[in-house]
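Student: Sequence first, predicted coordinates after that:
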Amino acid sequence: MIGRLTGQLVAKQPPQIIVDVGGVGYEVDVPMSTFYALPATGERVQLMTHYVVREDAHLLFGFATQDERAAFRQLIKVTGIGPKVALAVLSGLSVAELNQAIALQDVKRLTRVPGIGNKTAERLLLELKGKVVASAAGAGAAPAVASPADDVVNALLALGYSEKEAAAACRDLPADQPLNDSIRQALKLLSKAK
């Protein structure tokens, strides 16, 4: 299994790149989120990878963070979701957006991703319901910058609310509001809902 590649970025042709590692050029498919984060051609790059062996092909997929790779691995476990569709999902949604879509069971958000129809979106939401798609911080993961809404969601989760309740309460909070005020407002919304 190939878990990580570190080498020189030789070519970029979305969604595929070539990374030269010790004189061997690895063809790696990456989601667009990773593609946009890549350095210039000729520079050093490090990717977390997932290696797929099939009867007709050996495929290598690369990700900028462990969270993206973990999300990819969860997606390909869903019935009918292959690596290419999983890459399309991660190209169209960030890991945080995917988690929010799952928490809210938002079919419409998923169907905006090219290649995802209603049936596929519904199956994906059903099989991933109640699951967080990626672990927050695995070993060696790039530090994630938490948005104020993420902080409010985490606070509500710590208070015992479900992901769905927390995400719904944070949906309409002003982005420029102080964290304490946002938490108070979300708690008020949740208490009214009960």
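Tutor: Done, it's in.

Student: Only C-alpha atoms from now on, for both contacts and neighbour counts.
Tutor: Noted.

Student: Distance-wise, check the residue most central in space within the chain relative to residue 2.
Tutor: For the chain, the residue nearest the mean C-alpha position is residue 95 (2.3 Å; Cα atoms, centre = their mean). Distance, residue 95 to residue 2, using Cα to Cα, to the nearest Å: 22 Å.

Student: buried set for the longest helix seen in the chain?
Tutor: Scanning the chain for the helix with the most residues, using DSSP state H, yields helix 179-193. Buried positions in helix 179-193, judged by neighbour count with 16 or more other Cα atoms under 10 Å: 182-183, 185-187, 190.

Student: Alongside the first one, take a look at this:
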Amino acid sequence: MIGRLSGTLLEKQAPYLLLDVAGVGYELQAPMTTFYQLPETNQTATLYTHLAVSETAHQLFGFAKRSDRDLFRTLIKVNGVGPKMAVAILSGMDADDIARCVHEDNVAALVKVPGVGKKTAERLVIELRDKIAPSSAPHDLLNPSAEPAASGAEEEAESALIALGYKPAEASRMVNAALKTNPAATAQELIRQALRKIAG
């Protein structure tokens, strides 16, 4: 199994990215928590990976940290949670947010993730309680970068949210709300602010 890749980041369009490793282009899916930590294109990136094999596809998932990959593997062991849903959960919440929701029985926050219904959220709380440690981090973990606003940031942010499972109208509403908070935000800042509301 492919466990780690290091190479040149050729493309990144959330939730997909393309990594050139010794002339071979690997297409990976990654949660937004990993996208926030990626370098610019044409620079070197190292990702911990998980290969998901099904009857219809082989999908490679990439993570900036080994702990994020471990959490992803823990999530997909929960009944009803597949790789796509796990990526959506990790996009809207980092490890501390997830731990907080689990240990505070915050089902309402989890059902805001696309594809997560009440029963699945309840299973996440029950099955993860003994598998992940409680969070000790402060509630507001938002730390926007100081990069200048990018052209087309709004459209890029909406496209990323739609790719993560949100309906177009909902994605537009989320991005517009984020723009009111920070009109000069980059696409990544807009996505992060929009998804941060999931954790409440």
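Tutor: Good, I have the coordinates. Every value quoted in this text rests on a predicted model; they were computed, and no experiment measured them.

Student: ok, so of the buried residues of helix 179-193 of the first structure, who is nearest residue 113 of the first structure?
Tutor: Among these, residue 186 lies closest to residue 113 of the first structure (Cα to Cα), at 29.3 Å.

Student: How about the closest one, nearest residue that isn't a chain neighbour?
Tutor: Take residue 186 of the first structure and drop its neighbours on the chain: the residue closest to it by Cα to Cα, 6 or more residues apart in numbering is residue 169, 5.2 Å away.

Student: Which helix or strand contains the one you found?
Tutor: Taking DSSP states H and E as the criterion, residue 169 of the first structure maps to helix 163-170.

Student: What is the corresponding segment of the first structure for the longest helix that the second structure contains?
Tutor: Among the elements of the second structure assigned as helix by DSSP H, the one spanning the most residues is helix 168-181. When the first structure is aligned by TM-score structural alignment, helix 168-181 of the second structure has no counterpart there.

Student: counting contacts, what elements does that helix pack onto?
Tutor: Other helices and strands packing on helix 168-181 of the second structure, by 3 or more Cα pairs under 8 Å, 6 or more residues apart in numbering; DSSP states H and E, are helix 153-163, helix 187-196.

Student: State the separation between it and the centre of the chain it belongs to.
Tutor: 18 Å (Cα atoms, centre = their mean, to the nearest Å).

Student: Next, the contact list for the residue nearest to the centre of the first structure, please.
Tutor: Applying Cα atoms under 8 Å, 6 or more residues apart in numbering to residue 95 of the first structure gives the contacts 67-68, 71, 133-134.

Student: Kindly reformat the buried residues of helix 179-193 of the first structure as TSV containing distance to residue 19 of the first structure.
Tutor: TSV is the format used below for the buried residues of helix 179-193 of the first structure (distance: Cα to Cα, whole Å):
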residue	distance to residue 19 of the first structure
182	44
183	45
185	48
186	46
187	48
190	49
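
Student: Out of those, which two are the most distant from each other?
Tutor: The most widely separated members of these, counting by Cα to Cα, are 182 and 190 (12.3 Å).

Student: what touches both of those two?
Tutor: Joint contacts of residue 182 of the first structure and residue 190 (Cα under 8 Å, 6+ apart) do not exist.

Student: Kindly state the neighbouring-residue count (a burial measure) for residue 117 of the first structure.
Tutor: Look at residue 117 of the first structure: counted by other Cα atoms under 10 Å, it has 14 neighbours.

Student: which of the contacts of residue 95 of the first structure does the second structure keep?
Tutor: Mapping those onto the second structure (both residues aligned by TM-score structural alignment, their matches' Cα atoms under 8 Å) leaves 68, 71 still in contact.

Student: any idea which of the contacts of residue 95 of the first structure has the most stuff around it?
Tutor: Neighbour-wise, those (other Cα under 10 Å) top out at residue 68, 26 neighbours.

Student: my guess is it contacts residue 134, does it?
Tutor: Yes: counting by Cα atoms under 8 Å, residue 68 of the first structure touches residue 134, with 7.1 Å between them.

Student: tell me which residues in stretch 111-126 of the second structure are buried?
Tutor: Across stretch 111-126 of the second structure, burial judged by 16+ other Cα under 10 Å covers 111-116, 120-125.
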